[in-house]
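A.B. asks: Got a predicted structure plus its sequence, pasted below:
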Amino acid sequence: MYGCTECGWTSTRWVGRCGECQAWGTVVERGAPKLRQVAASAPVDVAVPISQVPTDKARRRRTSISELDRVLGDGLVPGAVVLLAGEPGVGKSTLLLEVAAKWAGSGETTLYISGEESASQVRLRAERTGALADSLYLASENDLGTVLGHIESVRPSLLVIDSIQTVSTAETDGAQGSPSQVREVTGALARVAKRESMAVVIVGHVTKDGAIAGPRTLEHLVDVVLTFEGDRHSGFRMVRATKNRFGPADEVGCFEMSEAGIVEVPDPSGLFVTSRSEPVPGTCITVTMEGRRPLLAEIQALVAPASNQASPRRTTHGVDNSRIAMMLAVLERKAGLPLSKSEVYVSTVGGARVSDPSVDLSVAVAVASAALNHSDPRRLLALGEVGLAGDLRRVPGVERRLAEAARLGFDVAIIPTGSRNVSVKFPRLSGMKVVEFGTLAEVLDYLYFSPSATT
């Protein structure tokens, strides 16, 4: 900083003439301000060796919803602050109201604070979904001081705030939902949660880009960050953990939205696979990994003659458009399939969205099956990443994927060469045949051109 020695005027850069008193040559550089010394104070809790810290107050408590407990790491930790974010209408309030009701049904006192709906509106939704319990206390508040008063009077073991953007405090400047307000309210709730050993679950809004609304420090203040994902046109919902201080951060929970509320889906593989009596050309099953959970997904492809347009149409749904374009180029250059003048449509079943590179081989097999109008009579699945040279690359979690496919009764599994060396155990007892190939051309030759294609 620079300052005038005559009048004290300051500037961020040197100037020859003071901007306040107009004196020449009086602006000089000032030294950086010295940091004030902070006096030491006596700690409230004396530091002890980590091996002597008691863990009785940090025992997990299950929410009675197994899919949510799976994501949280087998339950809620007392004193933990959990942030649940998702698109509007995805079912955040419905899920947390059911969690609060089940928590209260187990004999624990629960407090549900709604800042977006009145108490009567929440009661109507609770009656519709059957989320009523005597130990569940409900209040509609927007002021942080009043919320803290409810906590002192009710003394709950679980607090649900719906949502954090609707709660504000007069101690901080800014409008309701502003970064300063969200930061102050979340910090106050986190302090109360740690002091009272009370689990807190707060609902967070998202922006139009899908990111969690508010300051980035919001995700640092909480212990667990969960995202609630789902398509408006599909009842399938997924809760994904992106941060978890008390458990794995790569787990997912599967739910289905119904008229009666949120229903758990412990085995979601059947939602993304079509049940048919006879094989159909242009389909292939693969196994993707959502966190540590293997999920089956069906890829469907349709190859139609090109229209009069200069460039054939390429339409995708549920898969990455750029990867589909790459697979079509590899199929034409490395496998000899003429697709440059054909319209290609690729989609998943059930509205699933897959971004795992392991779906490359299943996409290529489905497109080749549609182009050749050939179907394999066996229950077949393919998994593996396809390179630009037409080679197949290994994917992680092969043993889990094959175990899931064997459990569902598949006959043949096609995997990249070398996967047997990294996998621990292949499901041989189920009768599923595991075949390894090194290139995409070898896979297509085995499926459609070799004598063993139908055996």
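C.D. replies: Everything's here; your move. Numbers count the residues shown, from 1 in each chain.

A.B. asks: alpha carbons only for contacts and neighbour counts from here, please
C.D. replies: Fine.

A.B. asks: quick one: residue 369 is in a helix?
C.D. replies: Yes: if the criterion is DSSP: H, G, I helix; E, B strand; the rest coil, then residue 369 is within a helix.

A.B. asks: tally of neighbours for it?
C.D. replies: 25 (other Cα atoms under 10 Å).

A.B. asks: measure it to residue 300 for me?
C.D. replies: Distance, residue 369 to residue 300, using Cα to Cα, to the nearest Å: 10 Å.

A.B. asks: any residues in contact with both of these two?
C.D. replies: Taking Cα atoms under 8 Å, 6 or more residues apart in numbering as the contact rule, the neighbours common to residue 369 and residue 300 are 282, 283.

A.B. asks: Straight-line length of stretch 29-46, end to end?
C.D. replies: 46 Å.

A.B. asks: now swap in stretch 96-114 and tell me
C.D. replies: 11 Å.

A.B. asks: Name the residues of stretch 145-163 that are buried.
C.D. replies: Buried residues in stretch 145-163, counted by 16 or more other Cα atoms under 10 Å: 145, 147, 150, 151, 156, 157, 158, 159, 160, 161, 162, 163.

A.B. asks: Return the distance of that stretch from the chain's centre.
C.D. replies: How far stretch 145-163 lies from its chain's middle: 28 Å, per Cα atoms, centre = their mean, to the nearest Å.

A.B. asks: contacts for it?
C.D. replies: By Cα under 8 Å, 6+ apart, stretch 145-163 touches 78, 93, 96, 100, 103, 108-116, 137, 141, 169, 197-205.

A.B. asks: again, only this time at 7 Å
C.D. replies: Residues from elsewhere that reach stretch 145-163 (Cα atoms under 7 Å, 6 or more residues apart in numbering): 108-116, 141, 169, 198-204.

A.B. asks: Mind checking which of these land in strands?
C.D. replies: In strands, defined here by DSSP state E, the members of those are 110, 111, 112, 113, 114, 199, 200, 201, 202, 203, 204.

A.B. asks: which residue packs closest to residue 400, ignoring adjacent ones?
C.D. replies: Excluding the flanking residues, the one nearest residue 400 by Cα to Cα, 6 or more residues apart in numbering is residue 294, at 6.6 Å.

A.B. asks: Just list the residues touching residue 257, thanks.
C.D. replies: Residue 257 is in contact with 235, 236, 263, counting by Cα under 7 Å, 6+ apart.

A.B. asks: repeat for residue 251
C.D. replies: 71, 240, 241, 291, 292.

A.B. asks: Okay, residue 444 and residue 289: tell me how far apart.
C.D. replies: Distance from residue 444 to residue 289, by Cα to Cα: 25 Å.

A.B. asks: try this one side by side with the last:
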Amino acid sequence: MSSKKNKTSFFCTVCGYQSAKWLGKCPGCEEWESMREAPAETPVERQENPQLLAVIEELGESHGPQPLSTLDDRDQPRRQTGIEEFDRVLGGGVVGGSVILVGGDPGIGKSTLLLQILNQLSRPESPTLYVSGEESPYQSKIRSLRMGIENHHLYFLAAAEIDNIIGHFRKLKPSALVIDSIQTCHCPEIKSPPGSTNQIRQAASHLVKIAKLTRTPIFIIGHVTKDGSIAGPKLLEHMVDTVLYFESDTQYPYRILRAVKNRFGSTNEIGVFEMTGSGLIGVDSPSRIFLNERQVNLAGSLVSATIEGSRPILTELQALVSTAISGGIPRRTTLGIDRNRAALMIAIMEKRLRLNFNNKDIFLNLVGGLKVVEPALDLALIAAVLSSHLDQPVPPTTLVIGEVGLTGETRRINMIDQRVAEAMKFGFKKIILPDGNPTSSPARNRTVIHEIATISELAAALFS
């Protein structure tokens, strides 16, 4: 007699959509070739985790309904990690009971940063625990020695089963926990393999419940897919409190940490780090690193000021205008700048400045691996293209900022005083702004503020 065939279903690895048959395109997120086969869930698989039940029994379930006005948050202040750039991104420190998901490309520094954070948070009365399903204790020891970490209150556990992790969590009672990574975690009550949608969802659910019951911050490392999103169901990002992404250009040693979700702070702040042999070091002045290798008196290069959260950052914008291959389609290539925005500015230049780029390739680059989407770089983009097209350098102490409308008019930008003050700090003598952009900065007394109303006035302001 033949054995009974196990039932299987197909799950989308991006959004968690479930289907009885394989589909080339997921109806949930419209992603192609994201459906994977896995054993279908059964009522047995949904039984509670015994270790989790033990924690609930020890601590009790959450309190019943309470008036919002009577809730007190003073007993759970934010904890400073000692890494200023990381605290800035979180909104001032780690909130007790929060679950923080950290994603990024392989080798970008996720494990390194979180190991440094646990080293800072560990105390004799409050140890910390680093759980890895990817490294052996020997490998982690080598990495910690390289980073100069020798901490008797930072514990390491090589484990992947959630039962085992929660069991050691109950015994040690750490003040912070790192899971490296969620894709390696395995829940025995789920029959599908580690990394599957069911496993990730169940493991994350257990960890979130542990964090809320014990008020312990839990950091979860997540692998990313080839398009840069965290592997697994989109539900994972909804379950956690904060989602952080590491960004980097492989040509630079700098890393940018950005929050895309933060229940306890702003998502506009960024943290800038430099990868060194002893780990990640916070960069106090990002403007300095982005301008560090700038060459002066070169056509197509100039500096503008962008805002990331509450921090002004000076960045170098480069443009190269060259003759296109005869009969070919002119190329428009951008790095760090929105391609559609760049195409829009080029079209405005053709219309309002009577320039012809039909036979020109245009390449734009924001130096340092920074990605900027705010429109305050519009005027600088046009100025860089104009400088390269005319083969005329912009004076090295000139800074350009401003938004540009479809009719070629310049528009006001926000936080102008902070941008001007940052430019003054780095010795810029001339700042080109939109006409009527109010500034109370003392720069008006020590720096030439040149206001222009339309881009037709830009050439004279740049090269005079």
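C.D. replies: Arrived safely. Bear in mind the structure is a predicted one, so any value in this text is a computation, not a measurement.

A.B. asks: Which members of the buried residues of stretch 145-163 of structure 1 are positioned in helices?
C.D. replies: If you go by DSSP state H, the buried residues of stretch 145-163 of structure 1 have 145, 147, 150, 151 in helices.

A.B. asks: Redo those residues as TSV? Include distance to residue 67 of structure 1.
C.D. replies: What follows is these, written out as TSV (distance: Cα to Cα, whole Å):
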residue	distance to residue 67 of structure 1
145	34
147	29
150	30
151	28
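
A.B. asks: which stretches of structure 2 form helices?
C.D. replies: Applying DSSP H to structure 2 gives helices spanning 50-59, 84-90, 110-121, 137-146, 162-172, 197-214, 235-239, 286-291, 339-352, 378-390, 416-425, 443-446, 458-463.

A.B. asks: Give me the mean deviation of the second one from structure 1.
C.D. replies: Average distance, helix 84-90 of structure 2 versus aligned residues of structure 1 after superposition (mean Cα distance after the TM-score superposition for structure 1): 0.6 Å.

A.B. asks: equivalent range in structure 1 for that helix?
C.D. replies: The aligned range for helix 84-90 of structure 2 in structure 1 is 66-72, by TM-score structural alignment.

A.B. asks: List the contacts of that stretch.
C.D. replies: Residues from elsewhere that reach stretch 66-72 of structure 1 (Cα under 7 Å, 6+ apart): 62, 63, 75, 240, 241, 247, 251, 252, 253, 254, 264.

A.B. asks: how many neighbours does the second one have?
C.D. replies: Spelled out, that is residue 63 of structure 1. There are 21 residues near residue 63 of structure 1, going by other Cα under 10 Å.

A.B. asks: Export the contacts of residue 257 of structure 1 as a markdown table, with columns for neighbour count and distance to residue 130 of structure 1.
C.D. replies: Output for those, formatted as a markdown table (neighbours: other Cα atoms under 10 Å; distance: Cα to Cα, whole Å):
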| residue | neighbour count | distance to residue 130 of structure 1 |
| --- | --- | --- |
| 235 | 16 | 19 |
| 236 | 24 | 20 |
| 263 | 18 | 12 |
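
A.B. asks: Can you tell me which of these lies closest to residue 46 of structure 1?
C.D. replies: Closest approach between the contacts of residue 257 of structure 1 and residue 46 of structure 1, by Cα to Cα: residue 263, at 46.5 Å.

A.B. asks: Show me what that closest one aligns to in structure 2.
C.D. replies: Under the alignment by TM-score structural alignment, residue 263 of structure 1 pairs with residue 281 in structure 2.

A.B. asks: cool, residue 166 of structure 1 as well?
C.D. replies: With TM-score structural alignment as the criterion, residue 166 of structure 1 matches residue 184.

A.B. asks: Same question for residue 379 of structure 1.
C.D. replies: Match for residue 379 of structure 1 (TM-score structural alignment): residue 397.

A.B. asks: how far away is its match from residue 269 of structure 2?
C.D. replies: For residue 397 of structure 2, the distance to residue 269 of structure 2 equals 28 Å [Cα to Cα].

A.B. asks: mind listing the strands for the stretch 201-350 of structure 1?
C.D. replies: Using DSSP state E, counting those that start in this stretch, the strands of the stretch 201-350 of structure 1 run over 224-230, 236-244, 252-258, 261-264, 283-290, 293-305, 314-317, 342-348.

A.B. asks: burial measure for residue 127 of structure 2, as a count.
C.D. replies: 21.

A.B. asks: Of the strands of the stretch 201-350 of structure 1, which is nearest residue 326 of structure 1?
C.D. replies: The minimum distance between residue 326 of structure 1 and these falls on strand 314-317, with 11.8 Å, by Cα to Cα.

A.B. asks: Check the mean deviation of the closest one from structure 2.
C.D. replies: Mean deviation for strand 314-317 of structure 1: 3.5 Å (mean Cα distance after the TM-score superposition for structure 1).

A.B. asks: packing partners for that strand?
C.D. replies: Strand 314-317 of structure 1 sits against strand 342-348, with contacts defined as 3 or more Cα pairs under 7 Å, 6 or more residues apart in numbering; DSSP states H and E.

A.B. asks: what helices or strands is the strand it packs on leaning on?
C.D. replies: strand 293-305, strand 314-317.

A.B. asks: most neighbours per residue, which of the ones you listed?
C.D. replies: strand 293-305 (a mean of 22; mean count of other Cα atoms under 10 Å).

A.B. asks: Contacts made by it with the rest, please.
C.D. replies: 269, 272-273, 282-289, 342-349, 362-363, 366-367, 370-371, 400-401, 404.

A.B. asks: Also stretch 179-187 of structure 1?
C.D. replies: 144, 164, 165, 168, 169, 172, 174, 214, 215, 218, 221.

A.B. asks: okay, it sits on what stretch of structure 2?
C.D. replies: Using TM-score structural alignment, stretch 179-187 of structure 1 pairs with 197-205 in structure 2.

A.B. asks: Give me the mean distance between that stretch and structure 1.
C.D. replies: Stretch 197-205 of structure 2 sits 1.5 Å off on average (mean Cα distance after the TM-score superposition for structure 1).

A.B. asks: in that stretch, what's buried?
C.D. replies: 197, 198, 199, 200, 201, 202, 203, 204.

A.B. asks: likewise stretch 327-341 of structure 2?
C.D. replies: Within stretch 327-341 of structure 2, judged by 16+ other Cα under 10 Å, the buried ones are 330, 332, 333, 334, 335, 336, 337, 338, 341.
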